[in-house]
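Chemist: Generate a structure from the sequence data that follows.
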Amino acid sequence: MKIRYTALTVTFLCFFLLTSIIQAQVKLPGSKVSGTILDEEKKILDFATISLLNARDSSLIRTAVSGLDGKFILQELPAGDYILFASMVGFQKTGTKIFSLNESSPVMNFPDFILKKDNKMLGEVTVRAVKPFIERKVDRLVVNVENSSVSAGSTALEVLQRAPGVTVDQNDNIAMQGKQGVLVMIDGKQTYMSNADVANLLRNMPSSQIETIELITNPSAKYDAAGNSGIINIKTKKSNSVGTNGTLTAGAGYGDNYRSNAGLTLNHRNKDINLFGNYNFSSTDRAQNMIINREVSNSITKTYFGQQGNSFRKNDSNNFKAGLDIFLNKSNTLGFLMNGYSNSGTELYNNTTFIGRSFSQADSSVIAINDGRSQYRNMAYNLNYKSVLDTSGKELSVDLDYSRFNANERTLYDNHFVNYIGPDRAPSLIKNSTPALINIKALKIDYSMPLNKTMKFEAGLKSSIVKTDNDFRFEEFKTNNWENDVRRSNQFVYDENVNAAYTNLNKQFKSTTVQLGLRAEQTNSKGNSITTSKLVERSYIDIFPSVFINQTLSKNHDMGLSYSRRIDRPSYDALNPFIYFLDQYTYNQGNPFLNPQYTNNYELSYNYKKTYNLTLNYSLTRDVITEVLLPDTAKKALFQTNENLDKQIHYGVNLTAPVTLSKWWSSSNNIQLYYLGFRSPNLRGQELNSGKVALQLNSQHKFIITSTLSAELIADYRSPFEYGTLKLSSQYGIDLGISKSLLKKRANIKLALSDVFDTRDQTITSAYTGLKYNLFQKNETRIGRISFSYRFGKSEIKPERRRSTGLEDEQSRIKN
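Modeler: Take a look at the predicted model:
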């Protein structure tokens, strides 16, 4: 323990010592430049940009933004000759003559800056600035959902599945470039949920809430070290100045079943406060069909199992958020944020398993009728303080977070047995209840300061405490009574504490930008299976370096190189040693002995004209946590669990190429070619060596018909690929949409049809030697939708602050 705390102490001391040293810069005592920005009618202009330039070489020294009172101030400046400019969109740029700051004259108070409106006429020229559906930036790929008609009426999960390189499998595992372990964030804040619960949340979030989806394949040290595949950040819409505005949305859809959604967003701002909130409701009915054919062999006989199942799920979701920002003064802001959801669902699953000497000749069958009920409740609270320490750009941000997650799933399993060559077995009636309670507390501190005009320093601390309590209750109906099954019931309690510190240093040279980062994380965990008296304790320290280099070769050519080391800890439910049944021949079981996995990521990128991007990437993951399908030879069953495989190898190339075909037709295209392989010398007694080269294509086309009418088409394709013990078939589809603006663009109506030819299905076979099965799954994917939205109030309200809370790693691991 002494070594662990000594390492953290050294890290923290280095952080504060470095902070003290770099602040000792030579500045002119009492130096200050100030003024007020007004328009021609002498009205205050807030959020105007102020730029202080060196008069000798016009280099930028300092920037500022005018406050709600129109005033600005620049302090702690070195002596020298300067020029000051004020600018704002819609106004002409205004500047001063050369002025000096020195010991005899350290203060310059300018009279009011009057910005004149920019009334330049463009004649009959009409400019339509339409963001592409896919946009490549230096460190991330951005999917612009807000203006997409194809996304109208969809859920966040359906939109995410259309993002380049993103897949969601039959068990709701989200992957990028074929790799699982993605960290999902919403507005820069981690969801702290399991893959299943994140998928459930996104499935119940209407796309009308989403502005953009950011795909970050190689994050910096500022982010939690979790997520070997990178980060998906979903940015929700914000109101865009004093006043009140809001948006009303409503939508409906139909495929084989109905679905609907509605929502309200409100924002009010004055010079002292910003009050905001939203509420969204959705109701979704969806169906799924599944067929599993498998063969079980021993030295004497072969047994064939043919399973045919279908499920009907109904989900009702209530998502809400409320927050308040208090502007204590121009430099300090105090904020409170509360968000949560209350979701409920039902599922009826019918499964018939035919058992015999061949698929065409059954000796017996098992008919399973599973009736499930689920409830999920989550509340998260965030208290945030942000301070702009001076005009040089020093900032301090503190977040205090608390989150509480409640879940309960109850399933009744009604099994009937039919024997075609002898007497039937008695029916089996069993049920389980899985109440879960998860509490998360976190404290996060972030500090940033420019060292000079070309160098910036960032540092931060974070501590999180997680406690989960899962009580699995399994009962069997015997002699007219429900009796507890002690062989299957279990209670699992998991405690975890992670302490972290990071530093980032960013330096801008003439044509090169370099960012160096270092993150240290100390982890203490204890998993206690109370019923079986199994205790697993771990305590370890890890260091996570990161390096990012961007080089401007010329006006049209840029290159980037990056490296980062990352960790993924097991999700909470993967550690639970519980057994979930589909029927007696198909089940899922947790693994309390899982270790964390570690990944080294490398990426080389080339950018042409800030538009076309080519990326080469390579990653190696050790002790990779992998979902596997394996045989239970004793029970002749097929079961799903998680295992630590020896390693995962990934390398690939990604090309993003937007193309403008005409004034009215533009397209965004993304191509990914990659290899994903798994190695394990001893997986339940056998060697695993799987892997395959795969191709993913995504092409989005935008058609501008009139100034208020547009259409959209999206086509995607994914070739066959392998993941651990699974071989997955190809998948492809086409989506269509049309959008019409009304009432001076305050209202919008969208029509969409997803999976036009109903081709998105999935076939899975085994990559594990000795296991033979064929699994076919088809979800309800061809759905027609209509969506309507209306914006009211002032259209230029400044939005609520997007801030990253301290709940950025733990919640993503909550699972059902």
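Chemist: switch to C-alpha atoms for all contacts and neighbour counts from now on
Modeler: Fine.
Chemist: Remind me what the longest helix anywhere in the chain packs against, helices and strands.
Modeler: Ranked by residue count and defined by DSSP state H, the top helix of the chain is helix 2-22. Secondary-structure packing of helix 2-22 (3 or more C-alpha pairs under 8 Å, 6 or more residues apart in numbering; DSSP states H and E): strand 490-508, strand 512-529.
Chemist: Provide the angle between the direction of it and the direction of strand 512-529.
Modeler: Compare the direction of helix 2-22 with that of strand 512-529 by axes from the mean of the first three to the mean of the last three C-alpha atoms, to 10 degrees and you get 150 degrees.
Chemist: Show me the contact partners of helix 2-22.
Modeler: Here helix 2-22 makes contact (C-alpha atoms under 8 Å, 6 or more residues apart in numbering) with 451, 459, 501, 503, 520, 522, 540-541.
Chemist: ok, back up a step: now distance to residue 332 and mean neighbour count too, for the helices and strands packed on helix 2-22, in a markdown table please.
Modeler: Shown next, in a markdown table, are the helices and strands packed on helix 2-22 (distance: least, C-alpha to C-alpha, whole Å; neighbours: other C-alpha atoms under 10 Å):
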| stretch | distance to residue 332 | mean neighbour count |
| --- | --- | --- |
| strand 490-508 | 23 | 21 |
| strand 512-529 | 27 | 19 |
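Chemist: Columns distance to residue 108 on top of the ones you listed, output as JSON lines?
Modeler: Output for the helices and strands packed on helix 2-22, formatted as JSON lines (distance: least, C-alpha to C-alpha, whole Å):
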{"stretch": "strand 490-508", "distance to residue 108": "29"}
{"stretch": "strand 512-529", "distance to residue 108": "34"}
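Chemist: To compare with the earlier structure, here is another sequence to fold:
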Amino acid sequence: MKNPLSVLLFCFGKFLFLSSLQSLGQDRISGQVINKSNKSIQDVSVILFSKTDGHVLKTSITNADGYFEISSDHLLNNDLKFTHLNYDERIIHLDTEALKNGIITVLLDEASRRNLKEVQVTTRKQLIERKIDRTIFNVENSIAVIGGDAMDALSKAPGVRVGSNNSISIIGKNTIKVLINDKLIRLSGDDLVNYLKSIPAADLSRIEVITNPPSKYDAEGNSGLINIVTRKVKREGFYGNVRMNFIKTVYQSENGGVSFSYVKDRMTLTGGINGNHNRTYSTNTKRTFYPEQLWDESANKIRKNRSISGSIGLDYKINSKQLIGFQYNASFPGNDDKASSLTTVGSHEKLKPDSLITTNSLTSSRIQNHSFNIHHEIEIDTAGKGVFTDADYFYYTKGSNGIYSSYTQNDAMSDPAHMSGALNQTPQKIKLMSAQTEFRYPVRNYKLSWGAKISMIRNNSNSNFYIENADTLLLDTSRTFKFRYKENTEALFFSGNRSFGKLEVQLGLRAEYTQINGVSETYNQENEAFYLKIFPTAYFLYRFDDEQSLSLTYGRRISRPEYSRLNPFRYYSSPYSYSEGNPYLLPSYSNNFEISHNYKDLVTSQGFVSILYNGFDQIGIPDKNTNIIGIVQRNFLKVTSCGINETINTTYSSWLESYHEISVYYNSAVSSNINTPKKVDGWGAYLSTSNTITFNKKKTILGSADFWFQFPEISGVDKVESYYSLDLGLKLLLLHKKLTVIINGTDLLKTNKVYFGSITNSIVQNYGGYSGARSVRLSFSYKFGAAIKSQRKKNSVSNDSEKKRI
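Modeler: The predicted model follows:
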């Protein structure tokens, strides 16, 4: 592509031209419903009916911001009716003048108390809704998450997997990113889990599962997004939640925290602090079949984890059209890992080994993680026009010390010459700065948005390697390195949405220009890369009626190598194993297609195809002469994945809510590296069932029974065996549902064990491990707080009339 920028401009122009040709199609009217205080009204029923016979033609409902939209061939000379429990009904006649701009603002008057008593609310949102670019799980309508937290809600969201070790993933995606109210949460691992557990499910409005992110989001990674949208606090007051968890695996662990929110006038203040003390035990095995020898290794590791994390955020409404706010997150985890391994070396025929290799290691790491976000929102008008700006700063430091010793025995006798020890220190600092501005501009029948983003990454990584010699430590300069990495990315994005009758179309385009510079001071080596890439997205949603819809999506993605993969230094974890990066690694690209059919938001059938080019991964290459395994980074993969996914959401009765899922897929990995098989392919499958049982009418005693099974599959060039898990739980809501007590048993059958194998350099390697997933967790959570009672008198505010003009 000689001139990508010209292609970008051409595609923008082509989209606008083709869309303009469709402007003569089906009419659409949209707008916002407000009250006399100029505040938006949610859940207003909007009904289009015939002026002549009163027949209902189309219905809609306003969202959290009071917006609605109706598309129909029969808008002209018919009527729109607006109804709400707390407001008087209003009817608007749609003549030529009303339809001229396609956007209206509707003012509703509050209903009298006498009329309110005569009305009962009988409608509620569906549990699962399908939008053109995402699936929405309405948390407030699920009995399964009553008394739970955000992690509990995620485990019930369609297409989301929460593993026994609290890992979060989306079906068919390698990684995921979590956002809160469209703001990226830069936490991972236990810190992310603890943060999500600090958010009560009662504070959540919905969870948006985005398998193919639109153009406004980064094109990085074959990853999905999970956007957690919280409820808008309508009552002024101080609210909080305190919690404590006790977990029993092989060892006992504890964690807990407190969170709060304070709402007063135009200000919303939120915050919290979490503490964590974990002790876990895991085991691993590795068998390497050399031509003349079998190396059989078994290892175990005890990890002690202590961390403290906190967050604070403030949003302030400058006026009815502007909001400014900030969010700060910090975490300070520390890990102490004590590991030991025993490797037996012998021939394939002999039962008695020729030698034994014992390796012990102790690794200690301390991390500081700081994330700061500032955001500003401007709503230009009630039709949805606005400017949204975010700026982020992320700072990460890690200090790590690793000590290991290796001891070799031959013929049951120790040989001092085969004893070795070392100390490895690896300090690291990472800074990330980014800023993004998005413009939203609906005009007539189009919803347009565009914007720009800039991001900068700075990474400094060092390693000081010392070897033990006569009870002293000597710096080994051959294993000591300094590596600096810089990455700048500038992006432009555009998105347009329009409905043509029952068909809704959304097209997007994103351009990213990336500059990379990596410097190895150890090797006096500098590597640079510059590239401009285009990433289109397309979404089509056809609604047959109110019960059925069909969608088709496409997106192109990029996966850039992590900077640790680019560091050329060779790091030895033992005398027989090392790993090294590759400064010449290139990004991989993927094309992703999805087609989905939805019936009554109860049954969703999905098919997907993903093709990844120039994929990179690590390869463990055993040396037949030295028996040393080198783990290296290479671009060598073309991976094709396709499959179908079926999800069923059912409520059999008032006491049982169930969610079932089954996926069948085919993975094919074609390798261009001579050390690996040319092609590895095969079928895989996954099934799960999640059930919530309500034992009483007050819904204060709830039970859960979850089971999932992962069939054998292909992952990269590895063949993975099957594994599964059974989880049971009981939830009690006490003290007027302020106190929640939960007991959960995870992986009760101890079957969540992963085994896989591969062939590299014609040598078979088999791996296995168990992360200690079987556990029993006892949790306590208590809600507190109250609304602030207003002390104002009716005539005590001198500027009341001026406020109403805002």
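Chemist: Can you give me the TM-score here?
Modeler: With the length set by TM-score structural alignment, normalised by the length of the second structure, the two chains reach a TM-score of 0.83; 752 aligned residues with a C-alpha RMSD of 4.3 Å.
Chemist: re the thing from before, contacts for the helix or strand just after the longest helix of the first structure next, please.
Modeler: Where DSSP states H and E defines the elements, the next helix or strand beyond helix 2-22 of the first structure is strand 32-39. Residues outside strand 32-39 of the first structure that contact it (C-alpha under 8 Å, 6+ apart) are 44-46, 48, 66, 70-77, 86, 106-117.
Chemist: Just the helices from the second structure, written as ranges.
Modeler: 4-21, 113-116, 150-156, 189-197, 563-566, 800-804.
Chemist: hang on, the earlier thing: biggest separation within the contacts of helix 2-22 of the first structure, which pair?
Modeler: Greatest spacing in these, by C-alpha to C-alpha: 451 and 540 (33.9 Å).
Chemist: more crowded one of the two?
Modeler: residue 451 (19 against 12; other C-alpha atoms under 10 Å).
Chemist: thinking again about what came up before, for residue 147 of the first structure, find the nearest of the helices and strands packed on helix 2-22 of the first structure.
Modeler: Closest to residue 147 of the first structure of those is strand 512-529 (C-alpha to C-alpha; 32.6 Å).
Chemist: Provide a list of residues in contact with the residue nearest to the spatial centre of the second structure.
Modeler: The residue lying closest to the centre of the second structure (C-alpha atoms, centre = their mean) is residue 177, at 3.0 Å. Shown in contact with residue 177 of the second structure (C-alpha under 8 Å, 6+ apart): 184-185, 223-226.
Chemist: Aligned against the second structure, show me the partner of residue 501 of the first structure.
Modeler: Per TM-score structural alignment, the equivalent position to residue 501 of the first structure in the second structure is residue 492.
Chemist: What is the neighbour count of residue 553 of the first structure?
Modeler: Counted by other C-alpha under 10 Å, the residues lying close to residue 553 of the first structure total 12.
Chemist: Map it across to the second structure for me.
Modeler: In the second structure, residue 553 of the first structure lands on residue 544 (TM-score structural alignment).
Chemist: residues near the nearest residue to its match once chain neighbours are set aside, how many?
Modeler: Spatial nearest neighbour of residue 544 of the second structure, excluding adjacent residues (C-alpha to C-alpha, 6 or more residues apart in numbering): residue 502 at 6.9 Å. By other C-alpha under 10 Å, 14 other residues sit near residue 502 of the second structure.
Chemist: show me the contacts for residue 502 of the second structure.
Modeler: Counted by C-alpha under 8 Å, 6+ apart, residue 502 of the second structure has contacts 542-544.
Chemist: Find me the equivalent region of stretch 272-280 of the first structure in the second structure.
Modeler: Under TM-score structural alignment, the alignment places stretch 272-280 of the first structure onto residues 266-274 of the second structure.
Chemist: Can you tell me what sits against that stretch?
Modeler: Contact with stretch 266-274 of the second structure is made by 194-195, 198, 255-263, 308-318, as judged by C-alpha under 8 Å, 6+ apart.
Chemist: so of those, which ones are in strands?
Modeler: Counting by DSSP state E, the part of the contacts of stretch 266-274 of the second structure found in strands is 255-263, 308-318.
Chemist: Identify the residues contacting residue 310 of the first structure.
Modeler: By C-alpha under 8 Å, 6+ apart, the neighbours of residue 310 of the first structure are 287-290, 349-351.
Chemist: farthest-separated two in the residues you listed?
Modeler: Farthest pair in the contacts of residue 310 of the first structure (C-alpha to C-alpha) is 287 and 351. Separation: 13.7 Å.
Chemist: Please, where are all the strands along the stretch 51-200 of the first structure?
Modeler: Using DSSP state E, counting those that start in this stretch, the strands found in the stretch 51-200 of the first structure span residues 60-65, 71-75, 80-87, 94-95, 99-101, 107-109, 113-115, 134-136, 141-144, 166-168, 174-176, 179-180, 183-186, 189-190.
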